[in-house]
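K.L.:
Would you be able to build a 3D model of this:
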Amino acid sequence: MFFWVLILAFNGCSTDLTHEGNDKVNGTWSLINVSGGFAGVDDDFEKGKIVWKFNAADGSLTVTNNDASSAIYNGLPSGTYTYSIIKEKDQYYLLLNDKEIGGVDVAKSQLIIDQNITTSGSGADGFVLVLIK
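P.N.:
Predicted coordinates for the structure are as follows:
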């Protein structure tokens, strides 16, 4: 009996993979700003210079990063990643290659990825990435 109680307790606290979340980020986005981090950066990027293309159908993210500036952090290097969105309570979180990246907020044509918001709590030294359609 105790074994079943443990299983039910763990299932009640689990995060859920959500297709709704994957659909929210589906499409092509341009990284236009990175702020935060330990150094307190605030870097703007030209639209189309750093492109993230989310494909909800196969759970892939293709990044094309053509930034040659001296920015401390400009997101991800060019490449293809697997992604998923999990939902815990009312917050969505982005996972890349099964590693949690941060909280996700999509409003109209803007995607914000906040590395300070995680399923294990909040931080202060992460970056906040702003992408637009």
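K.L.:
can we go C-alpha only for contacts and neighbour counts from here?
P.N.:
Noted.
K.L.:
The spatially most central residue of the chain sits in which helix or strand?
P.N.:
The C-alpha lying nearest the average C-alpha coordinate of the chain belongs to Leu94 (Cα atoms, centre = their mean; 3.6 Å). Secondary structure from DSSP states H and E places Leu94 in strand 91-96.
K.L.:
sorry, back to before: do I have it right that the residue nearest to the centre of the chain meets Glu100?
P.N.:
Yes: using Cα atoms under 8 Å, Leu94 is in contact with Glu100, at 5.9 Å.
K.L.:
after the helix ranked longest in the chain comes which helix or strand?
P.N.:
Assignment by DSSP state H gives helix 2-12 as the longest helix of the chain. Once the chain leaves helix 2-12, the next helix or strand it forms, by DSSP H and E, is strand 16-17.
K.L.:
and for that next one, what are the contacting residues?
P.N.:
84-88 (Cα atoms under 8 Å, 6 or more residues apart in numbering).
K.L.:
go on, stretch 112-132?
P.N.:
In contact with stretch 112-132 (Cα under 8 Å, 6+ apart) are residues 29-38, 75, 88, 93-94, 100-106, 109-111.
K.L.:
who does the helix or strand containing Gly102 touch, helix- and strand-wise?
P.N.:
Using DSSP H and E, Gly102 sits within strand 99-107. Contact analysis of strand 99-107 by 3 or more Cα pairs under 8 Å, 6 or more residues apart in numbering; DSSP states H and E lists strand 91-96, strand 110-114, strand 117-118 as its packing neighbours.
K.L.:
Proceed likewise with the subsequent sequence, for comparison:
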Amino acid sequence: MKKVVIIALSCFFVLSNCSVNDSNPTTPQKVRYLWHLVAVTGGVAGIDEQFSLNTIVWSFDDATKTLVVDNKNTDDTIEDGLDSGSYGYTVADIDGNTYLSIEGNEYGSFEISQNILTINQNLKSTGSGTDGFIYTYQVEAVAVD
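P.N.:
All right, here's what the predicted structure looks like:
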């Protein structure tokens, strides 16, 4: 009986053995995150604007600290944040809050939760206000070669 168990276990280990040198290695893909502006609320007038995906897209490059904005909104009467272009940015953590500065000007406090980026211009490191905008972005992950 012991022979049968030993042979069975030996066959199991031999047949289930995995090679360290996989002949089909997979290269991990790099991912770029695109942030689509989907809503702007607030301001003195109390606006509430909604945007479809791909209308306004932000892309952050952490290596160069560059924000690239692709703004396809043609209605100048609607608050939509930044115009198309490249902007330098920095991030600061102060007293448990995270602040985004663009081109040396503090843009507001931000948080990311469940694939949603919220930038609140009413919360700044210098204090809070009531007439700023709240920008809401939805993330899209894109594989890059």
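K.L.:
Helices of the second structure, residue ranges please.
P.N.:
Per DSSP H, the second structure carries helices over the ranges 2-15.
K.L.:
returning to that earlier point: return the closest of the contacts of strand 16-17 of the first structure with respect to Trp4 of the first structure.
P.N.:
Lowest distance from Trp4 of the first structure to these (Cα to Cα) belongs to Glu88, with 22.8 Å.
K.L.:
And that closest one, what's its match in the second structure?
P.N.:
Using TM-score structural alignment, the equivalent of Glu88 of the first structure in the second structure is Ile94.
K.L.:
Make a PyMOL selection of whichever of the contacts of stretch 112-132 of the first structure turn out to be buried.
P.N.:
Per 16 or more other Cα atoms under 10 Å, the buried members of the contacts of stretch 112-132 of the first structure correspond to this PyMOL selection:
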select buried, resi 29+30+31+32+33+34+35+36+37+75+93+94+100+101+102+103+104+105+111
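K.L.:
residues near the equivalent of Asp125 of the first structure over in the second structure, how many?
P.N.:
Using TM-score structural alignment, the partner of Asp125 of the first structure in the second structure is Asp131. Applying other Cα atoms under 10 Å, we find 13 residues neighbouring Asp131 of the second structure.
K.L.:
what's the spacing between Asp131 of the second structure and Ile47 of the second structure?
P.N.:
Using Cα to Cα, to the nearest Å, Asp131 of the second structure is found at 11 Å from Ile47 of the second structure.
K.L.:
Alignment lookup: Lys99 of the first structure to the second structure.
P.N.:
Correspondence of Lys99 of the first structure to the second structure, assessed by TM-score structural alignment: Asn105.
K.L.:
burial count for its match?
P.N.:
By other Cα under 10 Å, the residues close to Asn105 of the second structure number 10.
K.L.:
The equivalent of Val69 of the second structure over in the first structure and Ile50 of the first structure: what is the separation?
P.N.:
Aligned counterpart of Val69 of the second structure in the first structure: Val63 (TM-score structural alignment). Distance, Val63 of the first structure to Ile50 of the first structure, using Cα to Cα: 7 Å.
K.L.:
I figured the match of Val69 of the second structure hits Gly48, correct?
P.N.:
No: using Cα under 8 Å, Val63 of the first structure is not in contact with Gly48, being 11.2 Å away.
K.L.:
ok, the two, which is more surrounded?
P.N.:
Between Val63 of the first structure and Gly48, counting by other Cα under 10 Å, Val63 is the more crowded of the two (21 against 18).
K.L.:
Could you find the closest non-adjacent residue to Ile132 of the first structure?
P.N.:
Using Cα to Cα, 6 or more residues apart in numbering and skipping the chain neighbours, the partner closest in space to Ile132 of the first structure is Gln110 (4.5 Å).
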